[in-house]
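Asks: sequence and predicted structure below; questions after.
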Amino acid sequence: MGCHHTRTPRRTVSDLESISSAYQTLLGMIEQVEPRIAQATRQELADQRASLKLIASENYASLPVLATMGTWLSDKYAEGTVGHRFYAGCQNVDTVEAVAAEHARELFGAEYAYVQPHSGIDANLTAYWAILAHKIESPALAEFGAKGVAELSEADWETLRHRFGDQRLLGMSLDAGGHLTHGFRPNVSGKMFHQRSYGTDPETQLLDYDALAAQAREFKPLILVAGYSAYPRRVNFAKMREIADEVGAVLMVDMAHFAGLVAGKVFTGDEDPVPHAHVVTTTTHKSLRGPRGGMVLATEEFAPSVDRGCPLVLGGPLSHVMAAKAVALAEARTAEFRTYAATVADNAKALAEGLLRRGVSLVTGGTDNHIVLMDVRSFGLTGRQAEAALLDSGIVTNRNAVPNDPNGAWYTTGVRLGTPALTSRGFTPSDMDAVADMIAGVLTATTPTTTAAGQPSKAKYELTDDARSRSLAEAERLLNLHPLYPGFEV
């Protein structure tokens, strides 16, 4: 790591009183203009404080990260890159972007970092188009690269797609745990490419690298996408790179969900995607605990193409959010963050073990990352019913498909749980066992209602008042033990 190793400052009572006063002043200013927005903002904090957040893609950013977003950096247009902007007066944005990229490179050991994407989807689109642009400009396609991407005709694109093997992408299927941007047909990624999906072993529900390699040999993708949003196990990225190299594919890893575990050195060696992938994308919230945004890491080979994310895919960067990314990435370079990341994984394991002891079925039989994926068929419920019943009981989750899900992507058969947010509040493995007891109790006390046709409903349900009350009381007890932003009041 570089010399700019930043420690998260500890807050004194006096500090918190001053910070609270500042936020109260800001909300008072907003209230004078549009009181409904001020009220919704206050209520959001109250709601987040009053529920057990187990949504795997959500977290709590620090007060410094939140404060960084609310500045006049929001007012500056800065299309282009550091030192090469299409607007004058961008010297401070240059500093912001350069610092954020520096922290990202040092934190992840990446050769290059691009911090402009507004979201994970933007990061993936930037990566896809950068890979295509890089290939277009390769010596084998020099006659097209000489034109420039913007000057290519439709006939040129058709020729290029054919030369790229019909512009093929191989990504993880949604029901196996992949993301919609990994080639899901209704998503733009599924329209950009001739797409196929790989799944998991029908018996173990784990990735089968031999089967994946055979599929890659047959399909010969231009891009092999690794990474997940609902797969509760680690991935061997060294093996993924071997598969990509064998078929001449670019290995792109979407680590949006587990970036915090990579930053915190929970995933190392073959489980760290950065040394093995050509291009890595991520969000900066989720387990990384920063502002909502995206980022692309790449080898030097792909850096020039990624660096043209604007104007290829993106418009003006959000300078205030890039600044908040820099602050969050600085926080992630601390020893405290490494402890946090390790506890995220420990808490997920404790939650999984607690659920298994209480008879709850889990996809893959457990977890070794931050995700626990329940299969709620044994309770006679759909994922939608389970999600709603848990929400009624003070537990915020999201329904999610399981492999070969009989209920599809809307009703689902699964519920996804994640531990990053509760870990940020200070929850421990023993607390997670109590949470597992709450979840099992609520689901046991929930039954589907019967439709007019005499069939069990996929959406409506009944939950006993006693079970709901017990869960809400236990949630209140745990939340009081681990307050959110303790000492901070608005």
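Replies: Nice, I can see it. Numbering: from 1, shown residues only.
Asks: rest of the way, CA atoms for contacts and neighbours
Replies: Noted.
Asks: for residue 241, which residues are in contact?
Replies: 251, 276, 277 (CA atoms under 8 Å, 6 or more residues apart in numbering).
Asks: just give the closest residue to the last one, not the sequence neighbours.
Replies: The one in question is residue 277. Nearest non-adjacent residue to residue 277, counting by CA to CA, 6 or more residues apart in numbering: residue 251, 5.2 Å away.
Asks: just give me the neighbour total for that neighbour.
Replies: 23 (other CA atoms under 10 Å).
Asks: element containing it, please.
Replies: strand 250-254 (DSSP states H and E).
Asks: would you tell me which strand is longest in this structure?
Replies: strand 456-463 (DSSP state E).
Asks: could you pull out the helices for the stretch 51-200 of the chain?
Replies: Counting by DSSP state H, counting those that start in this stretch, the stretch 51-200 of the chain has helices at residues 63-69, 91-108, 120-136, 142-145, 154-163, 188-192.
Asks: picking up where we left off before, so the residue nearest to residue 277 makes contact with residue 226?
Replies: Yes: counting by CA atoms under 8 Å, residue 251 sits close enough to residue 226 to count as a contact (7.4 Å).
Asks: in addition, the following structure is provided for comparison:
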Amino acid sequence: MLSRLSATCKHLLIEGSHRISLGQIAKMSTKYLHEPVWDNDPELFEIMKREKQRQVKGLEMIASENFTSLAVLNCLGSCLTNKYSEGYPGHRYYGGTQFIDQVENLCIERALKAFNLCADEWGVNVQPLSGSPANFAVYTALVEPHGRIMGLDLPDGGHLTHGFFTATKKISATSIFFESMPYKSNQETGFLDYDALWKSAKLFKPKLIIAGVSCYSRALDYKKFREICDDVGAILMADMAHISGLVAAGVTPSPFEYSDIVTTTTHKSLRGPRAGVIFFRKGFKTNAKGEKIPYDYESKINQAVFPGLQGGPHENAIAGVATCLRQVMTPEFKEYAQQIVRNAQILSDGLQARGYKVVTGGTEVHMLLVDCRSVGLTGAKAEYILEEISITCNKNTVPGDKSALNPSGIRLGTPALTTRGLKEEDICQVVDFMDKGMKLGKTISEKSGPKLVDFKKACQEGAFKEELDCLRQEVHKFSEKFPMPGFECY
């Protein structure tokens, strides 16, 4: 055993003034394996507790966040995290995977069932670590290097992985390895401009078109996307990361009827762990001549995920996805998804009634985009002042913005608040808190000037600080009335 000890341990044994026996060393080296984090690493645990309190006391309105269930958290902290399982069920590169295969097969089965898909027509890969690598795996599988793709532009509500770049820099890896051309929304109304997309697609001739958003408050017209793709010979990939929970519950149009590929994350409206999923067509398609042509997506996508882009999958997360999908197939989840949309619409109506401009004039899903120029603030200042009163959102571009780093809006979502049980009347109170905070922010901005650093400094001084402190305590008192799923103290 002595040969296994570090040089430091040897020094303690042989020359140290406080001699330690081999038995003591062995005991020390194993006790940490059986201690909970609060005993083993109290410094870290203290930070975890503070984060838990932030979540409990605050109002989480980031549209891409949610509070997952205790069952999902149990999976994430389970023995499944120990197992390496490169490959796919029945075809692994490691032994000891008989139960891992059962977990992954169960997740696949539930993924198809949750979205009412036939196993003869659709396949699914549940190994992507999140939505971004899921999207990149699809491009890698189906679009040759420097092949052409089209996605919604980031300032208009698209996602980075849909190909965002600027005049001077390729921001997303998608735009580095593939040639991307954005499509846009109408700069006046904020609605997607399908006619302009169709014209651009005819000129650009993309291999793949992405129907998906990161900040767009209206349901997508997947049938229109299908018509465009058929006209230009493109693959249609729907990225339903934000709305997958709403799709599963049937409260927003499903992309599956018209799409070739569907990707999603699992931690947003689906309320699962942080992971990604890729659905792909199987069987046969009929070409323009009436001939049946087999889909060839399955092997290409599976090979792109592993071994193309990833190593061993995170089976603890896959288990979390499996149990979250079981929850999705319940009447309670459907009621939850319906409440998400109702809450978002009440939020939108309430803010507009107080003079805030909501892009597109409303919402049909779980989120909305507020143009803060309508109340004399930048997106960054609005985000900061709301966080000062424990309301968390994110600054976001609005149509017409030139810089993603200096946007004019904030994105708001209701999945997390709805998970905690907030209903319509509670959202009205949230609107009141937001309005008070934003109006105070406008007053501070008028006195501090245009720079964000001066605005932040003014928020921490004198009467402004006192007003913010009082409003924050009101938010805490309100928020603490609503239960939080998960572990009680962390």
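Replies: Now that the structure is in, tell me what you want to look at. As the structure is a computational prediction, the values presented were derived from the model and not from experiment.
Asks: TM-score of the superposed pair?
Replies: The TM-score (TM-score structural alignment, normalised by the length of structure 1) is 0.84; 430 aligned residues with a CA RMSD of 2.2 Å.
Asks: now tell me what touches the strand holding residue 251 of structure 1 from outside.
Replies: Taking CA under 8 Å, 6+ apart as the rule, strand 250-254 of structure 1 contacts 124, 131, 222-228, 240-241, 244, 273, 277-282.
Asks: ok so, going back, so can I have JSON lines of the contacts of residue 241 of structure 1 showing distance to residue 488 of structure 1?
Replies: Below are these laid out as JSON lines (distance: CA to CA, whole Å):
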{"residue": "251", "distance to residue 488 of structure 1": "44"}
{"residue": "276", "distance to residue 488 of structure 1": "42"}
{"residue": "277", "distance to residue 488 of structure 1": "41"}
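Asks: next one: the following helix or strand past the strand holding residue 251 of structure 1 to chain centre, how far?
Replies: Sequence order places helix 259-263 as the next helix or strand after strand 250-254 of structure 1, per DSSP H and E. Helix 259-263 of structure 1 has its C-alpha centroid displaced from the chain centroid by 11 Å (CA atoms, centre = their mean, to the nearest Å).
Asks: what number of residues lie near whatever residue of structure 1 lines up with residue 149 of structure 2?
Replies: By TM-score structural alignment, residue 149 of structure 2 lines up with residue 169 in structure 1. By the criterion of other CA under 10 Å, residue 169 of structure 1 has 27 neighbours.
Asks: show me what contacts residue 169 of structure 1?
Replies: Residues near residue 169 of structure 1 by CA under 8 Å, 6+ apart: 183, 193, 194, 195, 196, 221, 222, 223, 224, 225.
Asks: buried ones among those residues?
Replies: Among the contacts of residue 169 of structure 1, those buried by neighbour count (16 or more other CA atoms under 10 Å) are 183, 193, 194, 195, 196, 221, 222, 223, 224, 225.
Asks: quick one, what contacts the fourth one?
Replies: This means residue 195 of structure 1. Counted by CA under 8 Å, 6+ apart, residue 195 of structure 1 has contacts 168, 169, 170, 171, 183, 185.
Asks: quick one on the thing from earlier: trace the residue nearest to residue 277 of structure 1 over to structure 2, please.
Replies: Under TM-score structural alignment, residue 251 of structure 1 pairs with residue 236 in structure 2.
Asks: list the buried ones in the helix ranked longest in structure 2?
Replies: Criterion DSSP state H: the longest helix present in structure 2 is helix 424-448. For helix 424-448 of structure 2, burial by neighbour count (16+ other CA under 10 Å) applies to 424, 426-428, 430-431, 433-435, 437-442, 444-445, 448.
Asks: residue in structure 1 paired with residue 71 of structure 2?
Replies: Going residue by residue (TM-score structural alignment), residue 71 of structure 2 aligns to residue 64.
Asks: neighbours of its match, how many?
Replies: Residue 64 of structure 1, neighbours per other CA under 10 Å, totals 15.
Asks: also the one 5 residues further on?
Replies: By the measure other CA under 10 Å, the count of residues near residue 69 of structure 1 is 19.
Asks: you'd agree it is up against residue 324?
Replies: Yes: the pair residue 69 of structure 1 / residue 324 is scored as a contact, 5.8 Å apart, by CA under 8 Å.
Asks: quick one: stretch 415-431 of structure 2 to chain centroid distance?
Replies: Distance, centroid of stretch 415-431 of structure 2 to centroid of chain: 20 Å (CA atoms, centre = their mean).
Asks: which part of structure 1 lines up with that stretch?
Replies: Going by TM-score structural alignment: stretch 415-431 of structure 2 matches residues 420-436.
Asks: can you name the residues in contact with the matching stretch?
Replies: Residues contacting stretch 420-436 of structure 1 (CA under 8 Å, 6+ apart): 52-56, 58-60, 286-287, 340, 343-344, 346-348, 350-355, 370, 478, 482-484.
Asks: relative to residue 278 of structure 1, how far out is the match of residue 149 of structure 2?
Replies: 15 Å (CA to CA, to the nearest Å).
Asks: any shared contact partners between residue 251 and residue 226 of structure 1?
Replies: residue 240.
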